[in-house]
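Asks: attaching a predicted model along with its sequence, questions to come.
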Amino acid sequence: VSGKNVSALAFNEVALLRQTNQAAHIRILVNGTERVERLVADGVLLATAAGSTAYNLSAHGPILPLGTEALALTPISPFRPRRWRGAVLPAAVEVRFEVLNGVHRPVSATADYDEVRDIVAVDVRQHPQLRHQLLFDPEHALDERILREQFL
């Protein structure tokens, strides 16, 4: 652990993933309140509406319609807690992930395509000023595809 702080922007998701064959042990706090004491899993991700139909959907997370001011918090192949399948959170929350026993169970974090290995903790929050405008082909409306995907 170098003690270095790294900042990155993500449009789709932030994901924490185990680096070895050992399951990751991750503590999850939402707005400073512990919500999951110890997630034992291959990882966890926090997806925006735009990212909810990609990795999040493959991890059995919910699809969020475009324009939704929410985030999908989704465990990846969870072992413990047994019945926790994730949460839908307001977009304005701050989520902190803390790696437990990272020396023996190292974890990497990705913000879309940027990866940092051997992390100790990750803080995620919505940037207060950055906004994106998405352009779509009117013949292939993404919002209709997202709606249709929920009924397959």
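Replies: Right, received. Where do you want to start?
Asks: switch to C-alpha atoms for all contacts and neighbour counts from now on
Replies: Fine.
Asks: who touches the biggest helix by length in the chain?
Replies: Identified as the longest helix of the chain according to DSSP state H is helix 142-149. Defining contact as C-alpha atoms under 8 Å, 6 or more residues apart in numbering, one finds that helix 142-149 is touched by 53, 63, 65, 66, 136.
Asks: neighbours of residue 98, how many?
Replies: A total of 19 residues lie near residue 98 under the criterion other C-alpha atoms under 10 Å.
Asks: that one and residue 27, how far apart?
Replies: Residue 98 sits 5 Å away from residue 27, taking C-alpha to C-alpha, to the nearest Å as the criterion.
Asks: take a look at this one as well, against the first:
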Amino acid sequence: MDLPENPAIAFMASQRPEARAAAERLAATYGNADLSSADVVVALGGDGMMLEALHAVLGRDIPVYGINYGSVGFLMNNPAENDLLDHLSRAEKTSIHPLRASGTDISGETFFALAINEVSLLRETRQTAKIRISVDGRIRLDQLAADGIMVATPAGSTAYNASAHGPILPLGSRALALTPISAFRPRRWRGALLSHDSKVRFEVLEPEKRPVSAVADNQEFRDIVSVDIEEADDVRLHMLFDEGRALGERILIEQFQA
């Protein structure tokens, strides 16, 4: 990774005590730059902390290097406190595009969000959600009855998408996963693979009787009527991984896990 010899590092840590303690030790050794002047962000915690750090650098050309002090840590590297600068200098960069979501709720208010992993629609009550699905301006499924549905990026395909039995996408696949969540009708529908430049529209049927939320990573919007989702090809985010542990390799390995 092409960083300065002594990069200005901004540390971000989750609320886990071990992550906050590590951040204090690292800041004492390497300094702690303000985000506005940093060359690189080091995020300490789990995958949620990585997503938070990536959202913090949206609009800035600043890479994020994650150190795992969480549980799964799929997007993180192993702890490297004593030789952090060496790890940063040799790290491999992975660049991704997030999803852009825009929609309207039942009161007519509009919302906008960017999502790195997925945009999901989820039922809010015991009532099954009923959703119409359009892709590239054409209705592809007039009514899905399910707990919800999501659009996932390749980077996010190993997260919620995989838990909902969606496909794991190679990082360079230029594809999106359209995955239902506990589909009731059509019962055998398992979703679809879409081109990365597809434009997806979800319309909630009976939104007052069957309220639905839209969730873009960690942002939730309640009682929605519709949401449009597409790749934000004008936004690029950069993650750093230790040699031999690039995200594309991790996604490949994940496909062979029992």
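Replies: Arrived safely. All figures in this text were calculated on a predicted structure; none of them were measured in a lab.
Asks: TM-score for this pair?
Replies: The TM-score (TM-score structural alignment, normalised by the length of the first structure) is 0.96; 152 aligned residues with a C-alpha RMSD of 1.0 Å.
Asks: for the longest helix of the first structure, which positions count as buried?
Replies: Buried residues in helix 142-149 of the first structure, counted by 16 or more other C-alpha atoms under 10 Å: 142, 146.
Asks: in the second structure, which residue range corresponds to the biggest strand by length in the first structure?
Replies: Ranked by residue count under DSSP state E, the longest strand found in the first structure is strand 33-41. Per TM-score structural alignment, the counterpart of strand 33-41 of the first structure in the second structure is residues 138-146.
Asks: mean per-residue distance, the matching stretch versus the first structure.
Replies: Once fitted to the first structure, stretch 138-146 of the second structure is off its aligned match by 0.5 Å on average (mean C-alpha distance after the TM-score superposition for the first structure).
Asks: in that stretch, what's buried?
Replies: For stretch 138-146 of the second structure, the neighbour count (16+ other C-alpha under 10 Å) marks 143, 144, 145, 146 as buried.
Asks: repeat for stretch 83-99 of the first structure
Replies: For stretch 83-99 of the first structure, by 16+ other C-alpha under 10 Å, it's 85, 86, 89, 91, 95, 96, 97, 98, 99.
Asks: corresponding residues in the second structure for that stretch?
Replies: Taking TM-score structural alignment, stretch 83-99 of the first structure hits residues 188-204 over in the second structure.
Asks: ok, residue 96 of the second structure to residue 221 of the second structure distance?
Replies: 24 Å.
Asks: ugh, typo on my part, it should be residue 247 of the second structure
Replies: 29 Å.
Asks: what do you get for residue 228 of the second structure?
Replies: In terms of C-alpha to C-alpha, residue 228 of the second structure sits 13 Å off from residue 221 of the second structure.
Asks: same question for residue 243 of the second structure.
Replies: As for residue 243 of the second structure, its distance to residue 221 of the second structure is 38 Å (criterion: C-alpha to C-alpha).
Asks: between those two, which is the more surrounded one?
Replies: Set residue 243 of the second structure next to residue 221 and count neighbours by other C-alpha under 10 Å: residue 221 wins out with 18 against 12.
Asks: cheers, nothing more for now.
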